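Novice: The following comprises the amino acid sequence and a computationally predicted model.
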Amino acid sequence: MNVKRLILGAVLAGFLLVSAGGGYVVHLFFQPMSRPGTTGEVRLFIPSGMTFSQVTQQLRQQQMLSHPRIYDWVARWLEAPKRIKAGEFLVSRDWTTWEVLGHLIRGKGIRHRVTIPEGLNFRQIAARLETKDFGETDTYLALMKDPALLARTGIAEAKTLEGFLYPETYFFSRVERPRQILAAMISQYRHTFTPELRARAEELGLSEYQALTLASIVEKETGMKEDRGKIAAVFHNRLRKRMLLGSDPTVIYGIAGFDGNLTRKHLRTPTPYNTYTRRGLPPTPICSPGKDSLHSALYPENVNYLYFVARGDGTSVFSSTLKQHNKNVWYYQKVRKNRLRIQKEAQVQKAKLKRDS
């Protein structure tokens, strides 16, 4: 009888120990993944190609592995090594192992906004991306003629990526590489330049690359939507008559280290981009044009203008004859000089009042 009691007691004790141990393990499954005493959030960076052991090392460095064995069990159960997504993630130290790994598997990471406005050239876009911490300018510039990225444009005659980085608001994670970011911008361009636009370019006797180049000139010539169609018409008419395009922005693009002061010498110095000395379009686009400029280049207004001059307020005045154009140039140069004189006098008066006060 005593032996039976001893056996029964031993079995009962064993059962209680197993139950307690199992209960403790279950308890650990629902405890925060982070080490006790740590609070706040942890930022994890998982670039494409990172191994699961490297992800685990990040978590260890962030003191997130308070129960390594539980972590291993959950990772195997969820097949985390095969399912974790690339990205930038913010996880709370209060989360359990299930919650942290589940978040990485779902792949809903942090994405940062960057806006590329119309009219920027490749170098300016690269510099803008650097200011947003998406890589260094030099890294982007090294990819400007990358064959694999050029192939993504779908344009065999494309010499560089200039013009193909479509101006738009993008959302990227910090782990995306410059190559991936450029590919996304090229993809957006391809989505925008539709088959209908390519067919329209053919109607006008232009290749897609020529249409893009013309649109980039229109983009740089004016920021006024209402003038773009007329400016595009001027360049179409000049190309048809085999006249020089005479576009200042193309000249500026071809000047290394341009300091903002366009001189007569610049206009007379031959470069591949000087449309005062070379007929036809420049060899490449000079910036990334927006949708309005692309549309204007392919659907110019039906006018016979050959010339235009800036009024100084953002708009332009157009003419069909050189004689009228010269009159417009003389008049608006005079207007600008008067405006500068008035501004200078106002500055002198302001300085005088400041001294006398």
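Specialist: Arrived safely, thanks for sending. Residues are numbered from 1 along each chain as shown.

Novice: C-alpha from now on. contacts and neighbour counts both.
Specialist: Will do.

Novice: so Val234 is in which element?
Specialist: Applying DSSP states H and E as the criterion places Val234 in helix 225-240.

Novice: in a strand, that's where Asn304 is, yeah?
Specialist: No - remark: Asn304 does not belong to a strand; assigned using DSSP: H, G, I helix; E, B strand; the rest coil, it is coil.

Novice: Name the nearest residue to it, ignoring sequence neighbours.
Specialist: With Cα to Cα, 6 or more residues apart in numbering as the measure, Ser320 is the residue that lies nearest to Asn304, at 6.1 Å, once sequence neighbours are left out.

Novice: Verify the stated contact: that neighbour with Tyr305.
Specialist: Yes - in terms of Cα atoms under 8 Å, Ser320 counts as a neighbour of Tyr305; the distance is 4.3 Å.

Novice: Which one of those two is surrounded by more residues?
Specialist: Neighbours per residue (other Cα atoms under 10 Å) separate Ser320 from Tyr305, with Tyr305 holding more: 20 against 14.

Novice: and the gap between Pro68 and Glu168?
Specialist: Computed with Cα to Cα, to the nearest Å, the distance linking Pro68 and Glu168 is 44 Å.

Novice: now swap in Tyr71 and tell me
Specialist: With distances defined as Cα to Cα, the gap from Tyr71 to Glu168 amounts to 41 Å.

Novice: quick one, which of those two is more surrounded?
Specialist: Residue environment comparison for Tyr71 versus Glu168 gives the larger neighbour count to Tyr71, 20 against 16, counting by other Cα under 10 Å.

Novice: roughly how far is the strand or helix carrying that one from the heart of the chain?
Specialist: Element membership of Tyr71, judged by DSSP H and E, is helix 68-78. Helix 68-78 has its average C-alpha position 39 Å from the chain's average C-alpha position, going by Cα atoms, centre = their mean, to the nearest Å.

Novice: buried ones in it?
Specialist: By neighbour count, with 16 or more other Cα atoms under 10 Å as the criterion, the buried positions of helix 68-78 are 70-71, 74-75, 78.

Novice: and the helix or strand that it is followed by, what does it pack onto?
Specialist: As assigned by DSSP H and E, the chain's next helix or strand after helix 68-78 is helix 80-83. Here helix 80-83 is seen to pack against helix 97-106 when contacts are counted using 3 or more Cα pairs under 8 Å, 6 or more residues apart in numbering; DSSP states H and E.

Novice: The structure to be compared is supplied as follows:
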Amino acid sequence: MNVLKRFAKRCVALALCACCLGGAVVANVPVTAQAAVSVSASTPVIRLDTASCELNTTAQKYYLAVTVTPDRGTPPDAVSSNPDVAVGKYVKKAGGRYLYEISGLKDGLATIYLRYANVENMMSVKVGDETGTIDVRIPEGSTLRETAQALERAGVCSMKDVFDAANSNAFDSYSFIASIPNADSRYYKLEGYLYPDTYNFWKGQNVQSVLKTMLNNYQTKTANINWQNTAGLTKEQVMTLASIVQRESTATDRANVASVFVNRLKSGNTVNVYRLQADSTMYYPYRAQGNVPSQLPGFQSTYNTYNITGLPAGPICSPSVESIQAALNPASTNYYYFCHSAAGNSYFAETLEQHNANLVAAGLRSAT
């Protein structure tokens, strides 16, 4: 636990020092780590010394990280909380310009906002012991619906809350979300940007805090990507293509699969191939026909690339960095067709005649 404490203090030092030294105005501060502070329910008092970038608590155990977010105008002597949790709003200065004492916290989860100049610090605070956290794994290629299901099963937040938040404007402080040109045409605005990974969340954690953690991870993982590409795709289109590549490929054939779709986009009309025809898009936002609710008979996805020309309106899942890179840098091929056998073996073809032969070889069609 001592190692955790030392790591925690380093996290808060990195996050707080950027905005508390000299009280200088800091513009466009990037969002950093998002986690939680845990304090003992029997002595729920946090002492936050923003001058020395130290956080002291009367509890024996705590986790710590601070997220730096754009200023929301919250005064430094206020405590905001999850509306579902009864939390007192008691903050007082404690013998110094930068020293605050936060008390009155009850069992549950709260969010504390502290503002310095034009920068605001937000801390998720779990009052109680650390047994309230849970690891949630979001596999590569998960849809937003599947992510919401995983979070609800883990007791982190409800699917409804995720859906509502995912289509709100609450995350437009992220440039890659604010720049989405066709949000109204997408099933879920945040689809594709909740990076697949294993996360440690509090049970009952505020949904915005949860989704910001995942968006922060996406931002970090893609920070060094060069989005330029020979297909002339925008960043949003690359993410859409990458999500299809994620669902249609294996770890060993991503670049070849990407080449099929890029070839179809760029020159498919020259070989009488006018649509992407990706099976993974047919029933989006559901993974497959069997996942479509029974109350939606005859459901038709607006993303179905058997019916539309070009890319769908947005991503169909959360792709990995490897799939994003494959979409940006597809293999140089003349392939316009591909298929996989039940064992996962790949078959690529330049012509429909070759593809039909591959379907037989892969066991997907009977020889005639």
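Specialist: Looks like it came in fine. The structure displayed is predicted, hence computed values, not measured ones.

Novice: a markdown table for the buried residues of helix 68-78 of structure 1, including distance to Arg240 of structure 1?
Specialist: Written out in a markdown table, the entries for these read as follows (distance: Cα to Cα, whole Å):
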| residue | distance to Arg240 of structure 1 |
| --- | --- |
| Ile70 | 75 |
| Tyr71 | 71 |
| Val74 | 70 |
| Ala75 | 67 |
| Leu78 | 66 |
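
Novice: out of these, who's nearest Thr153 of structure 1?
Specialist: Ranking the buried residues of helix 68-78 of structure 1 by separation from Thr153 of structure 1, with Cα to Cα as the measure, puts Leu78 on top at 39.5 Å.

Novice: now that closest one: how far from Leu104 of structure 1?
Specialist: From Leu78 of structure 1 across to Leu104 of structure 1, the span is 11 Å (Cα to Cα).

Novice: With Ala297 of structure 1 instead?
Specialist: 46 Å.

Novice: Neighbour count for the two, which is higher?
Specialist: Ala297 (29 against 22).

Novice: Could you find the counterpart of that one in structure 2?
Specialist: The alignment partner of Ala297 of structure 1 in structure 2, by TM-score structural alignment, is Ala327.

Novice: Thought Ala242 was touching its match, still the case?
Specialist: Yes - here Ala327 of structure 2 reaches Ala242: they are 5.2 Å apart, a contact under Cα under 8 Å.

Novice: Between these two, which contacts overlap?
Specialist: Ala258 (Cα atoms under 8 Å, 6 or more residues apart in numbering).

Novice: Just give me the neighbour total for Ala10 of structure 1.
Specialist: Under the neighbour criterion other Cα under 10 Å, Ala10 of structure 1 is assigned a count of 12.

Novice: element containing it?
Specialist: Assignment of secondary structure by DSSP H and E places Ala10 of structure 1 within helix 2-29.

Novice: What residues of the very next helix or strand once past that helix count as buried?
Specialist: Moving toward the C-terminus from helix 2-29 of structure 1, the first helix or strand encountered (DSSP H and E) is strand 41-46. Burial within strand 41-46 of structure 1, assessed by neighbour count using 16+ other Cα under 10 Å, is assigned to 42, 44-46.

Novice: need those residues in TSV with distance to Leu28 of structure 1, can you?
Specialist: Converted to TSV, those look like this (distance: Cα to Cα, whole Å):
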residue	distance to Leu28 of structure 1
Val42	21
Leu44	23
Phe45	26
Ile46	26
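
Novice: so which of those residues comes closest to Pro117 of structure 1?
Specialist: Phe45 (28.2 Å).

Novice: which ones are touching that closest one?
Specialist: For Phe45 of structure 1, the set of contacting residues under the criterion of Cα under 8 Å, 6+ apart consists of 86-89, 174-175.

Novice: Out of those, which comes closest to Lys291 of structure 1?
Specialist: When those are compared for distance to Lys291 of structure 1 (Cα to Cα), Arg174 wins out at 27.7 Å.

Novice: What does the closest one correspond to in structure 2?
Specialist: Mapped onto structure 2 by TM-score structural alignment, Arg174 of structure 1 lines up with Lys203.

Novice: three-state assignment of Phe308 of structure 1?
Specialist: Judged by three-state DSSP, the three-state class of Phe308 of structure 1 is strand.

Novice: how about it, what's its match in structure 2?
Specialist: Counting by TM-score structural alignment, Phe308 of structure 1 corresponds to Phe338 in structure 2.

Novice: what's around the residue nearest to that match when sequence neighbours are not counted, how many residues?
Specialist: What sits nearest to Phe338 of structure 2 in space, not counting adjacent residues and going by Cα to Cα, 6+ apart, is Phe348, at 4.3 Å. For Phe348 of structure 2, the neighbour count with other Cα under 10 Å is 19.

Novice: correct me, but Phe348 of structure 2 touches His355?
Specialist: Yes - the pair Phe348 of structure 2 and His355 passes the contact test of Cα under 8 Å, sitting 7.1 Å apart.

Novice: So which residues of structure 2 form helices?
Specialist: Applying DSSP state H to structure 2 gives helices spanning 2-20, 144-153, 159-166, 175-178, 207-221, 235-248, 254-267, 321-328, 352-361.

Novice: Tell me which of those helices lies nearest to Leu55 of structure 2.
Specialist: helix 2-20 (7.2 Å).

Novice: who does that closest one touch, helix- and strand-wise?
Specialist: strand 54-57, strand 67-70.

Novice: Deepest-packed of those strands, please.
Specialist: Neighbour counts (mean count of other Cα atoms under 10 Å) averaged over each of the helices and strands packed on helix 2-20 of structure 2 peak at strand 67-70, with a mean of 22.

Novice: Show me what it is packed up against.
Specialist: helix 2-20, strand 119-127.

Novice: So which of these is the most surrounded?
Specialist: Sort these by mean neighbour count, taking mean count of other Cα under 10 Å, and strand 119-127 sits at the top with a mean of 24.

Novice: Just want the most central residue of structure 1.
Specialist: Centroid check for structure 1 by Cα atoms, centre = their mean gives Ile116 as the closest residue, at 5.3 Å.

Novice: That one and Ile125 touch, don't they?
Specialist: Yes - counting by Cα under 8 Å, a contact exists between Ile116 of structure 1 and Ile125, whose distance comes to 6.9 Å.
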